[in-house]
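S.K.: this one's sequence-less:
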């Protein structure tokens, strides 16, 4: 279990399994933030969040341009309750890693994700967890 995962309360862990969306923040090549709503999964045992998307999507391009460990943040909120997962991300089209991301998405959201021909997964190694009222 990662240190960041250890910081999660049981209520926060349960909150991150709800079929909600989150705001995903990446940095554009010019350093300005790009924020977009996404569906994601969080593997508490590995301390790894996953976002499936198209390789050509701005968020994937931002992560790829950020180098081997681009800084990112995911924030899931519901009223005055929220959890933010901060860490470093990479983009991959590795078939095994993609299959795991698709499987976990199906479990959390009870449906498969969209599967465009250029599907990739953004994998975020979570280094910090922030939360309120959980």
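M.R.: That came through fine. This one's a predicted model, so the numbers in the text were calculated from it and none came from an experiment.
S.K.: use CA for all of it now, contacts and neighbours both
M.R.: Fine.
S.K.: And the strands in this protein, which stretches?
M.R.: 22-27, 33-38, 41-43, 48-54, 70-78, 81-92, 119-132 (DSSP state E).
S.K.: Could you dump the ones you listed into a markdown table with mean neighbour count and distance to residue 105 added?
M.R.: Output for those, formatted as a markdown table (neighbours: other CA atoms under 10 Å; distance: least, CA to CA, whole Å):
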| stretch | mean neighbour count | distance to residue 105 |
| --- | --- | --- |
| strand 22-27 | 22 | 14 |
| strand 33-38 | 15 | 11 |
| strand 41-43 | 22 | 6 |
| strand 48-54 | 22 | 8 |
| strand 70-78 | 20 | 15 |
| strand 81-92 | 21 | 16 |
| strand 119-132 | 21 | 11 |
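S.K.: Buried residues, the longest helix anywhere in the chain. List them.
M.R.: For the chain, the longest helix by residue count, based on DSSP state H, is helix 95-109. If you call a residue buried by 16 or more other CA atoms under 10 Å, then helix 95-109 has these buried ones: 97, 98, 101, 102, 104, 105, 108, 109.
S.K.: number of nearby residues for residue 110?
M.R.: When neighbours are defined as other CA atoms under 10 Å, residue 110 has 10 of them.
S.K.: do the same with the one 5 residues further on
M.R.: Residues within reach of residue 115, counting by other CA under 10 Å, total 12.
S.K.: Put this next to the previous one:
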């Protein structure tokens, strides 16, 4: 786990394991926010969240354009309960990282993610967790 990541309660870990859709907020090159619905996985042991997507999507391009300083927010909500995971993000095309992201996604959502011709994984090293009623 990232040394700055607060310990998550069992309830928070359970909430993040539910097969829900979240929103991923990235910053466009002009600094304005871009918010997109995504499916994701979170490894509480390492503090790493993963989003599989296509290389040409706005979210992937925003993260890539941000370089090593790119920060994102991933928020899962269910009624009055929500958790936001914030951290530095990167885009990776490594087949091993992609396979791990697909494996985790399949385990969480019960089916594999779409298989586009230009797959990438956005990896988020979570260093801040905000939550309410979880």
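M.R.: Happy to help now that I have it. Everything numeric in this text was worked out from a predicted model, so none of it was measured.
S.K.: The strands of structure 1 into CSV, with extra columns for distance to residue 63 of structure 1?
M.R.: Output for the strands of structure 1, formatted as CSV (distance: least, CA to CA, whole Å):
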stretch, distance to residue 63 of structure 1
strand 22-27, 7
strand 33-38, 11
strand 41-43, 17
strand 48-54, 12
strand 70-78, 5
strand 81-92, 6
strand 119-132, 8
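S.K.: quick one, which of those is nearest to residue 64 of structure 1?
M.R.: strand 81-92 (6.1 Å; CA to CA).
S.K.: So which elements touch the closest one?
M.R.: Counting contacts by 3 or more CA pairs under 8 Å, 6 or more residues apart in numbering; DSSP states H and E, strand 81-92 of structure 1 packs against helix 58-65, strand 70-78, strand 119-132.
S.K.: Looking at the ones you listed, which is nearest to residue 34 of structure 1?
M.R.: That would be helix 58-65 among those, by CA to CA, at 7.4 Å.
S.K.: Can you state the residues of structure 2 onto which the closest one aligns?
M.R.: Residues 58-65 of structure 2 are matched to helix 58-65 of structure 1 when aligned by TM-score structural alignment.
S.K.: who's in contact with that stretch?
M.R.: Contacting residues not belonging to stretch 58-65 of structure 2 are listed as 24-29, 34, 36, 53-55, 70-72, 89-91, 120, 122 [CA atoms under 8 Å, 6 or more residues apart in numbering].
S.K.: That stretch vs structure 1, average distance?
M.R.: Once superposed with structure 1, the aligned residues differ from stretch 58-65 of structure 2 by a mean of 0.2 Å; criterion: mean CA distance after the TM-score superposition for structure 1.
S.K.: for that stretch, which positions count as buried?
M.R.: For stretch 58-65 of structure 2, by 16+ other CA under 10 Å, it's 58, 59, 60, 61, 62, 63, 64, 65.
S.K.: can I get these in a markdown table with distance to residue 127 of structure 2?
M.R.: Shown next, in a markdown table, are these (distance: CA to CA, whole Å):
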| residue | distance to residue 127 of structure 2 |
| --- | --- |
| 58 | 23 |
| 59 | 20 |
| 60 | 20 |
| 61 | 22 |
| 62 | 19 |
| 63 | 16 |
| 64 | 19 |
| 65 | 20 |
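S.K.: Return the member of those residues nearest to residue 126 of structure 2.
M.R.: For the buried residues of stretch 58-65 of structure 2, the nearest to residue 126 of structure 2 is residue 63 (14.5 Å; CA to CA).
S.K.: Quick check: that closest one vs residue 100 of structure 2, distance?
M.R.: Going from residue 63 of structure 2 to residue 100 of structure 2 by CA to CA, to the nearest Å gives 20 Å.
S.K.: try residue 55 of structure 2
M.R.: Taking CA to CA, one finds residue 55 of structure 2 at 17 Å from residue 100 of structure 2.
S.K.: Does residue 122 of structure 1 touch residue 93 like I think?
M.R.: No: the pair residue 122 of structure 1 and residue 93 fails to qualify as a contact (CA atoms under 8 Å) at a distance of 9.0 Å.
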